[in-house]
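> Predicted model, plus sequence, below.
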Amino acid sequence: YFLCMESDFQDRPPKAGDSLAIGMVDLANNEFIPLTETKAWNFQQGCMLHWLEDEQGKTIIYNDRIDNKFHAILFNVETKEKKILPLPVQALSPDKKTAACLNFARWGVWRPGYGYAGVADPFAGQNKPEDDAVYLMDITSGAYKPAVNLAQIAHLTSDLDRRKDAPMWFNHLMFNTDGTRLVGLVRWWCPEAVDDVKNTTINIDGAVAERRHCLWMLNIGEDHPEIIVNDGLVSHAEWRDPDHILAWASSNLDEPHGYRVFNVMDKTNEVIGEDLLTEDGHLASCGRGLYI
């Protein structure tokens, strides 16, 4: 079976009342089998729909909105039984046992198209709320604990005055290939810091601002994140192995953008495909990592 989602429209962002159909295709006969629906989704990443590694291979996980909160849902495709988890999932560990979770409401405010509609940001008006955190959640029990919060990242990047009073939010999370590390992006909305035209946003009212970027890493089991990129650009990225991240990035404002391999152990990086890969884009490895 092949999991998929189906929308009734594609010409506008989803609103709070819009539902997304979740189903699967039987690859033996190409039949679409409807399963359920969700009201927590976007066009960029859907509802974070995944198969889980249960013994029968019949459980999926996805996000939904229930009683004005976002939750991850465990759903048995055969019995249609649901289990509601306390937080929504943004990334799954390789063994599918742990979810990394963030504030989709805040993400939707500051990066429309990536968060979800329908729930107000509980930290609206706060630029670096200490209680806005990435959480690690056990998929089986639903138990969760904070891993990294925005105030921690603000403290680690406090050397840059232009971001000091700017709103910030968590933006994408990724476990490494063996589940021992988690990286994530934090971004700031800086109306007064337009240094890089490729990061500049112009609102419909004419307001100009720039998104600033930080790539952080957490060793699972520890409580102190490390900064990999402080004030460059970080866009599409993926783990190459447990210790290396490939990203369209620059490690500071003076470096040109390009595909860079970051060594998270010694914090060095090197450019690959400098004259060939000249534009940002979605990337995926194949051939055991030999090709992208």
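Arrived safely, thanks for sending. Keep in mind it's a predicted model, so treat the numbers as computed, not measured. Numbers count the residues shown, from 1 in each chain.

> Could you use CA atoms for every contact and neighbour count after this?
Will do.

> For A247, which non-adjacent residue is closest in space?
A237 (4.0 Å; CA to CA, 6 or more residues apart in numbering).

> Second structure for comparison follows:
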Amino acid sequence: MTTVDRSPVLHHCPIRRLGKDELHHFFGYYDKTVWDRHDRYILANRVPVMNADLRPDLQMEVGYFDPENGDCFTSCGVTTAWNWQMGCQLQWLDGAPGLQFIYNVRTDRTDGLYPGFGSAIHDVHTGQTRYLDTPVYVAAPNGKYALAVDYSRLFITHETIGYCEEGGKRSNMPLCPGDDGIHHLDLATGTTRLLVSYADLRRFHHRASMDKAIHWVSHIEINPSSNRILFLHRWTERVEDETCFLHRLITMDPDGGDMRLLECSDHPLPQLAEGFDPSAVGTYDYEKSEYQISHPLWRDDRHIIVWGPHRGSIHYHLYHDSEPVRAQVIGPDALTENGHMTYSPVDKRWLLTDTYPDPESNQRTLILYDVREDVRYDIGRFYTDPTLRKENRCDLHPRWSRDGKLVCIDSVHEHERQMYVIDVTSLVDQD
């Protein structure tokens, strides 16, 4: 019997750094491309330090690099509503006229959906910026609406992706309110409406573990046609210990209807026993849990790639957004640990992902996986400072260019927080 070698293939790809000044640059998450729809400009955040404990007054510049002008950085505004993991939710509005992007800001307003937070829409061609009273999580590809959540709640439940506030974390946050959850935001008018509340989610396929827990949602994503939404519903009785988080992958229509439960990883939690020390949990233990559901993203209008357990086995799974639930394993022997994965925007043969740091070398691996041929290409390994914590770590978070030829990452392997562009043409152009 012939044994097939599934070892990763090392493949060299040209790489260049963006940013030539003494400041630091990063983008944030893996789920949004940095390139505009013409593959001209590259969105970026610019900060004065590589890492810091965030404060409500710590400013970050928002702008873009222009590769056709020597990678010159144009600053378009500043914000204090950001974190190291997701930045300020900076993203292009692909369906809007001209060339516009949106990002989150703090405001002085004490009214509105989430007082103190809003968003800004900047027009690259006119240089004008208009402001909305609601912060965004993700904007629809058609440019007509965005989805919003409470970043003060996230600062309590999952500090890595929340926004800090004066006075620290709020002490009166309700566990499972009926008047908060995922909100629809009309990008033209600024009006909002509640699509699904936390109380609604607790009632939806209820589990006993939800009753005493605080609830939140994250990883909200909208499919290419803007007519279907996915998100992770999470809950816990111990926010200090991420291994106590419980997870569900859910989809719904943009009006909150036709909600479907694709996966649930409710499981026993011995960590809730008295005397357990959450500080004993390692920085990346949560990401490597066998119960973790993380990093879901639409492959197309009906399929979702996610790292998580299905029928007792954790893998990269490709779900069909349907009932009954259908899921298939992707790269069972090649993709064996959690990462941030996206399919090429032009050829679904190629899946881009990464790893968390190797505990001995402190290196993260950047991976391009050939789905058709079942071949894993390791196209880069990048050192990370092991002293960085959950809140200020720097994941690679790889992102595709629109033509599927380039990849952009954030990295600290040169002891600075910078963005890098990697040319993968030599791989993706092969027959």
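It's in. All values derive from a computational prediction rather than experimental measurement.

> Map the residue nearest to A247 of the first structure onto the second structure.
Residue pairing (TM-score structural alignment): A237 of the first structure is matched to P296 of the second structure.

> Tell me which helix or strand its match sits in.
Assigned by DSSP states H and E, P296 of the second structure belongs to strand 294-298.

> T201 of the first structure too?
strand 200-202.

> and that strand, which residues are buried?
T200, T201 (16 or more other CA atoms under 10 Å).

> counting contacts, what elements does the helix or strand just after it pack onto?
Downstream of strand 200-202 of the first structure, the next assigned helix or strand under DSSP H and E is strand 208-219. Applying 3 or more CA pairs under 8 Å, 6 or more residues apart in numbering; DSSP states H and E, one finds that strand 208-219 of the first structure contacts strand 181-190, strand 200-202, strand 226-229, strand 233-241.

> at 10 Å instead, please
Here strand 208-219 of the first structure touches strand 144-149, helix 150-156, strand 168-175, strand 181-190, strand 200-202, strand 226-229, strand 233-241, strand 244-250, going by 3 or more CA pairs under 10 Å, 6 or more residues apart in numbering; DSSP states H and E.

> which one of these lies closest to A100 of the first structure?
The closest of these to A100 of the first structure is strand 168-175. By CA to CA, the value is 7.1 Å.

> quick one: the closest one aligns where in the second structure?
Using TM-score structural alignment, strand 168-175 of the first structure lines up with residues 215-222 of the second structure.

> average offset between that stretch and the first structure?
Stretch 215-222 of the second structure, aligned to the first structure and superposed, deviates on average by 1.0 Å (mean CA distance after the TM-score superposition for the first structure).

> Can you list the neighbours in contact with stretch 316-323 of the second structure?
228, 230, 250-252, 260-263, 293-294, 296-299, 301-310, 325-332, 335-339, 341 (CA atoms under 10 Å, 6 or more residues apart in numbering).

> quick one on the thing from earlier: got the helices and strands packed on strand 208-219 of the first structure as a markdown table, with distance to A40 of the first structure columns?
Below are those laid out as a markdown table (distance: least, CA to CA, whole Å):
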| stretch | distance to A40 of the first structure |
| --- | --- |
| strand 144-149 | 20 |
| helix 150-156 | 23 |
| strand 168-175 | 16 |
| strand 181-190 | 21 |
| strand 200-202 | 25 |
| strand 226-229 | 30 |
| strand 233-241 | 23 |
| strand 244-250 | 28 |
